[in-house]
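In: With the sequence up front, the predicted model follows.
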Amino acid sequence: MEAHLRLATANYPVISFGTGSNVRLPGPSISQPNVYAFNRTSYDSMYKELYVKDEHLYRANGVLELLDRNRGIKWGPERWQDWSIGLPRLTQTNDKGSVGTEGGTVDVVFTCEERCWDAVIEDLHQRGGKLNKPVHVINVGIIDNAKEALAGGSAILDLANCFQKALEEEEEKFGSGSQARDGFDDRVPEIIGEWEERWPALPVSWTLAWF
């Protein structure tokens, strides 16, 4: 969600998803996680439930801080595999209601764990690319803690800015049609290579897939 926050603050249209079967948050022990359903449980309700359960524990392990941040970004966690690709919808950023319209596709997907990258690619393959629309799927490997999330969010924003600049350059040459998009797609590997030189500590994987 740190990357979501960074991109949204920079005025990029962004949506975020998980890829697992449920949302799992740390509990009193490794064998006792707090498990919530995607698409049906708000971050606000998670926060309030864990606050009542054990405020000291969940404040000490950072879960309340994480949920407090998340509930200011969007209503609740969604699952990638349940997303109706190609179907526009209103997007919800918080409990105040619906804000903006999401067009049903994106140009770039960022993941932060290799297992999520694999899950997204597998799901897109199973959907069959019926829209014939290219999408760049990029994994930036980020260790799951607050410090690394901050650095990773900055790195992903940097890469998004480079993509945006390249697209604008192609549109200046060719207009906003398919030729500009083709030019941008061709430049993505080079852009990622240059980005890797600035962020050598972050492993990155990339592939071109289809909606």
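Out: Sure thing, it's come through.
In: alpha carbons only for contacts and neighbour counts from here, please
Out: Fine.
In: residues touching the residue lying closest to residue 121 once chain neighbours are set aside, list them.
Out: Among residues not flanking residue 121 along the chain, residue 209 sits closest, at 7.1 Å (Cα to Cα, 6 or more residues apart in numbering). For residue 209, the contact set (Cα atoms under 8 Å, 6 or more residues apart in numbering) comprises 121, 124-125, 134-137.
In: Please compare the first structure with the one that follows:
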Amino acid sequence: MADSRYNLSQLFKSAFGINSPIFITQPLSKEQKETFDYRGIEMITDYHKSEATSWMGTPIIGLLKFKGGTYKRYNSRGVLEDRQMLDFTLPPATLFSFRRAKNITKTNLLGSNGTVKEIFGFDDWIIEAKGLAIDTPEMSATDQIKILEEWENLASSIEIKGGLFTNKNINAITIDDYREESVQGSPGIIPFSMTLSSDESIVLILPDVND
């Protein structure tokens, strides 16, 4: 049986240039190690509960699931048609970063320092996703990327589920940009990156004509 272990920190560095620091808990000197007494310290057991478990048995924190359902997609003639999609969870080795701007109008004041700021609202959340599709016993990396490309081809927002997103009230996203990479000498590993935008449905309330 082939060795299925992966050095994820090295793979992220090769694909995206992301360095994972190595923390050394003990000094490199030959002095006698200091002993500590940890009696009486309580352990927090519910901190960062995992949302799922990978096929290797490792906990997954911060997963993103695309909810299945009926979505719109352009066919070869450029006509929108319905497309039935199944649930799809992004590969466990996926990193997310979030940023959001405020819509602020600033007015200069004559004879005074600073500006008057009027906050009208918030812009969309911009999510940068960088991940690695890795061969697993259930699905190859190539098949994972094929399914991800089907979601990328949709012409509508995507309903999602995930703790990191729910905490920010993000229930749907759009895929603004998609990119695939390659790692030399690793045919079973396909790096990918996406730029996502949060999407919030706007309900138009029409006035009653009888009022």
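Out: Noted; the coordinates are in hand. Quick caveat: nothing in here was measured; it's all calculated off a predicted structure.
In: what TM-score comes out when they're superposed?
Out: In this superposition the chains share a TM-score of 0.25, using TM-score structural alignment, normalised by the length of the first structure; 86 aligned residues with a Cα RMSD of 5.3 Å.
In: which is the next helix or strand following the longest strand seen in the second structure?
Out: For the second structure, the strand with the greatest residue count under DSSP state E is strand 115-134. Using DSSP states H and E, the next helix or strand after strand 115-134 of the second structure towards the C-terminus is helix 141-152.
In: what's the helix or strand following that following helix packed up against?
Out: For helix 141-152 of the second structure, the following helix or strand on the C-terminal side (DSSP H and E) is strand 158-161. When contacts are defined as 3 or more Cα pairs under 8 Å, 6 or more residues apart in numbering; DSSP states H and E, strand 158-161 of the second structure packs onto strand 65-66, strand 172-180.
In: Include mean neighbour count when you put the ones you listed into JSON lines, please.
Out: JSON lines is the format used below for those (neighbours: other Cα atoms under 10 Å):
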{"stretch": "strand 65-66", "mean neighbour count": "18"}
{"stretch": "strand 172-180", "mean neighbour count": "16"}
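In: Nearest approach to residue 13 of the second structure belongs to which of those strands?
Out: Closest of these to residue 13 of the second structure is strand 172-180, at 15.1 Å (criterion: Cα to Cα).
In: between the closest one and helix 141-152, how many degrees?
Out: If you take axes from the mean of the first three to the mean of the last three Cα atoms, to 10 degrees, strand 172-180 of the second structure sits at 130 degrees to helix 141-152.
In: helices or strands up against strand 172-180 of the second structure?
Out: Packed next to strand 172-180 of the second structure, using 3+ Cα pairs under 8 Å, 6+ apart, are strand 158-161, strand 189-198.
In: Now do that strand against strand 115-134, angle only.
Out: 60 degrees.
In: all helices for the first structure, in order.
Out: Secondary structure of the first structure (DSSP state H): helices at 2-9, 43-60, 63-71, 114-127, 146-174, 178-198.
In: out of these, which comes closest to residue 94 of the first structure?
Out: helix 63-71 (6.2 Å).
In: Report the buried residues of that closest one.
Out: By 16 or more other Cα atoms under 10 Å, the buried positions in helix 63-71 of the first structure come out as 63-64, 66-71.
In: Okay then, goodbye and thanks.
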